[in-house]
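>>> sequence and predicted model, in that order:
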Amino acid sequence: MSESAEPSPAEGSVRVVGTAHVSADSVAEVEQVIDDERPDVVAVELDEGRYRQLKGETPDNLDASDLLHGNTVFQFLAYWLLSYIQTRMGERFDIKPGADMMAAVETAESLGINVALVDRDIQVTIQRFWARMTFFEKLRMLWQLTVGLAGFGDEAEDIDMDDLTNADVVTAMMAEFRRFSPGGAEALIDERDAFIAHRLVALREQGFDVVAIVGAGHRAGILGYLENPATLPPMQSLVGVQKKRFSVYKAFGYLFTLGFLVFFILLAMAGARNGFLLSLFVAFFLINGIFSFTLAKLAGAHWSSATVGGAVAWMTSVNPLLAPGWFSGYVELRYTSVNITDIGKLNDILSDEDSPMGELWSRMKAVPLFRLILIVAMTNIGSMIASVLFAFVVLPYMAADVGGIDGVARLMVQGAENSADLILRQFT
């Protein structure tokens, strides 16, 4: 909000208008309400990044540190697919997504009214949304969204625009989402209700009369907090990214690391030939490197990016806190830059229903953001495949020299016994 706004001496007021983000009727309603009310402030359900995007400003290039860590690949996929569905809805109803918010901003500016951006940063919301969902909820959501891409246009024909702002229908849709993912609904809906309400309560307490333009799904929750501000959770609990105490992915990674170390240590303690141990390690290094390098190249990586990913794949396979795709991605960023507008380009490509799949795939790989995420993902997948093949194919083949898998098992048992004897001698 600009600093020119002067608060009233008494407590102000807040009127909450619920809209559909792809509705021409909502645009007309927003313009009419602001013109009739002439408030001190128009509050919109936008953060700084989405506001700049709607205004047509050139977004900053995305920071590599925001892309190359943790579950970024899956978060990006979820965000992109949700963005694509909203874009397709906008095409169905012949209106740009976010037109209601843009109408609010432009109407306020034309009347000399201050604008307040009251939504939480979209990156924080997506990260908290992803962290709150269970492993199986994530898989189910991504599967349903992916399957729905091809047929979404036909389903949109059955949508009644009035339903998108009808209180009963919106409530039913939110209830279904809560049934599907209670944690995800809390991050995507409830927390944002509280965050926006905090901002609106602050404006009201400063004496401003406010018209707040929000999605219809948030209206009831925000009104509840405005009527009883004492029920608002602390603002500190609504910001930042929460980390899970337990992660299936990390647990598997730690177990794999432990198993890898125990395997080689026990073989060494059993007195296995140095040549055999060296052969196992070289095989592990090569199979990880070859698969990671090959899949990175297929994803469109430069030679240096694929080489770096392949070279570190053996090490990252036994460290759950690292991934070879991060290394390939950082090197790849020497050749390209990625921008949030890349998501719009991907949406445009997917909206082309006439081009063959092969051509669409080539065009998607030409978009820097998609290619970068694909390189990261494929490098990691290559290392995962290699680790599984090493355990179930390469190891049994190489173990023939020591009596097969049974021979390896006997060596590990002997190694455990030798280790136990060594430890006992230290205390006797």
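Structure's in. What do you need? Bear in mind the structure is a predicted one, so any value in this text is a computation, not a measurement.

>>> going forward, measure contacts and count neighbours with C-alpha atoms only.
Noted.

>>> for His21, helix, strand, or coil?
coil (DSSP: H, G, I helix; E, B strand; the rest coil).

>>> can you count the residues close to it?
By other CA atoms under 10 Å, 24 other residues sit near His21.

>>> now the helix ranked longest in the chain: buried residues?
Determined from DSSP state H, the single longest helix within the chain is helix 274-298. In terms of neighbour count (16 or more other CA atoms under 10 Å), helix 274-298 has its buried residues at 276, 280, 283-297.

>>> got it, and stretch 336-345?
Those buried within stretch 336-345 under the rule 16+ other CA under 10 Å are Val338, Asn339, Thr341, Asp342, Ile343, Lys345.

>>> same question for stretch 224-243.
Neighbour counts over stretch 224-243 (16+ other CA under 10 Å) mark Tyr225, Leu226, Leu232, Leu238, Val239, Val241 as buried.

>>> and the two most separated of those residues?
Greatest spatial distance among these (CA to CA): Leu226 and Val241, at 25.5 Å.

>>> could you pull out the helices in the stretch 51-200 of the chain for me?
Using DSSP state H, counting those that start in this stretch, the helices of the stretch 51-200 of the chain run over 64-67, 72-92, 99-110, 122-132, 135-156, 167-180, 182-185, 191-205.

>>> hey, which of the ones you listed is tucked in deepest?
Mean neighbours per residue, mean count of other CA atoms under 10 Å, is largest over the helices of the stretch 51-200 of the chain for helix 191-205, with a mean of 22.

>>> take a look at this one as well, against the first:
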Amino acid sequence: MSEENITRIHLNGKEYILIGTAHVSKHSAEQVKEVIEMEKPDAVCIELDEQRYQSIMDGNRWREMDIFKVIKEKKATLLLMNLAISSFQKRMASQFGIKPGQEMIQGIESAKEIGSELVLADRDIQITFSRIWRGIGMKGKAGLLASVMGSIFSKETISEEELEKMKSQDMINSMLQEFTESFPSLKRPLIDERDQYLAQKIKDAPGKKIVAVLGAAHVPGITNEIQKEHNLEKLVEKPPKSKWPKIIGWSIPAIIIAIIAYTFFSNPEVGLQQTLSWVIWNGSLAAIGTAIALGHPLAIITAFLAAPFTSLNPFLAAGWFAGGVQAYMRKPNVADFEALADDVHSAKGFWNNKVTRILLVVVLANIGSSIGTFVGGADVIRLFFKNF
């Protein structure tokens, strides 16, 4: 049996066998099967949480999605990012003729075959996203969203030889160094904290011999972190929401309303100009965002009408209204949900599928409205100083 991509750790009378895999590598899946069958471990840990485990095991999960509930619970952006990441993995997997996550599926099947206990060792993906989202600021959010969405348009291919090289320790450390430099605020919740969580779950797994099926990027960190004790409860805490977004969210509307009200009282003509500027900038940019998403004409009109009002209320968003109208006018059917897994392979599929188009309407209408708030607000202030 080849020891390539395998790290063995002996600690406190237990043996831990870490298999560094690529999530779209056929060789990784074969190696997982070989190692588990030969080592016959007491437990097999896989880099999945409960939600992703259910997603892998239940191929029909999309049929049960309630798109109105997704919009209502403000999860459109999260779901869109999930699908974008999925599209990149699926495109890579399709290139090599295997399922994405095949090595995890193989780990699950092999564990059952030899009677090993299966341990879902990764942190809940919702918590990871939450800790990322609340820790990177507005600029980081925009950059991350652009980077992830950009992966949909990428046509880049990679050879299986290059994929195997990517699993080596030197290559992984080099990639992590580049990742840290590009997105320094992402590395901690996405890599470092999960290394700690995975290490503790692997260390706590039952039995004397443990096999862990992991993405190669996590192996160096886990090798180091498994020597320490980590508080899992602390690692799954959702960070407290910053007060600043709420303060800014209420301050901007309050300032805009106060300026327009004062201007109307002093000079009704200028006050009318300010109001029109606010309505046109907010409404137009939200409508343009909806149009870029190829939204239904009524969804575009809804975005235009809703944005000037929703921008004055932090509890509301133009995209929710536009997305709701889009979902009503172009309600997805079973075929759309069934095609979702394939349609996320390409930008064309994202725009053509009724499910992802609704998500795009929500996200792009909100982005347009947000830009409109700052541009329209700046123009309101400009007119105020110009005339007074």
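Done, it's in. Nothing here was measured: the structure is a model prediction, and the numbers come from that model.

>>> quick one: TM-score?
With the length set by TM-score structural alignment, normalised by the length of the second structure, the two chains reach a TM-score of 0.78; 372 aligned residues with a CA RMSD of 3.8 Å.

>>> quick check, nearest of the buried residues of stretch 336-345 of the first structure to His218 of the first structure?
Nearest to His218 of the first structure among those, with distances taken as CA to CA, is Ile343, at 25.1 Å.

>>> contact partners for that closest one?
Neighbouring residues of Ile343 of the first structure by CA atoms under 8 Å, 6 or more residues apart in numbering: Trp80, Ser83, Leu369.

>>> let me have these in TSV, extended by distance to Leu67 of the first structure.
Shown next, in TSV, are the contacts of Ile343 of the first structure (distance: CA to CA, whole Å):
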residue	distance to Leu67 of the first structure
Trp80	14
Ser83	17
Leu369	9
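
>>> the counterpart of Val35 of the second structure in the first structure: what secondary structure?
Matched to the first structure by TM-score structural alignment, Val35 of the second structure sits across from Val33. Assigned with three-state DSSP, Val33 of the first structure falls in the helix class.

>>> and Val33 of the first structure, how far is that from Ala212 of the first structure?
For Val33 of the first structure, the distance to Ala212 of the first structure (CA to CA, to the nearest Å) stands at 10 Å.

>>> out of these two, which sits in the busier spot?
Between Val33 of the first structure and Ala212, Ala212 has the larger neighbour count (other CA under 10 Å), namely 28 against 16.

>>> pretty sure the more buried one belongs to a strand, no?
Yes - using three-state DSSP, the assignment for Ala212 of the first structure is a strand.

>>> what sits against His27 of the second structure?
Going by CA under 8 Å, 6+ apart, His27 of the second structure touches no other residue.

>>> distance from the host helix or strand of it to the first structure after superposition?
Assessed by DSSP states H and E, His27 of the second structure sits inside helix 26-39. Once fitted to the first structure, helix 26-39 of the second structure is off its aligned match by 1.5 Å on average (mean CA distance after the TM-score superposition for the first structure).

>>> now that helix: buried residues?
For helix 26-39 of the second structure, by 16+ other CA under 10 Å, it's Lys26, Ser28, Ala29, Gln31, Val32, Lys33, Val35, Ile36.

>>> give me the neighbour count for the aligned residue in the second structure for Phe256 of the first structure.
In the second structure, the residue matched to Phe256 of the first structure (TM-score structural alignment) is Ile252. By other CA under 10 Å, 18 other residues sit near Ile252 of the second structure.

>>> confirm Val17 of the first structure sits in a helix?
No - read with three-state DSSP, Val17 of the first structure is strand and lies in no helix.
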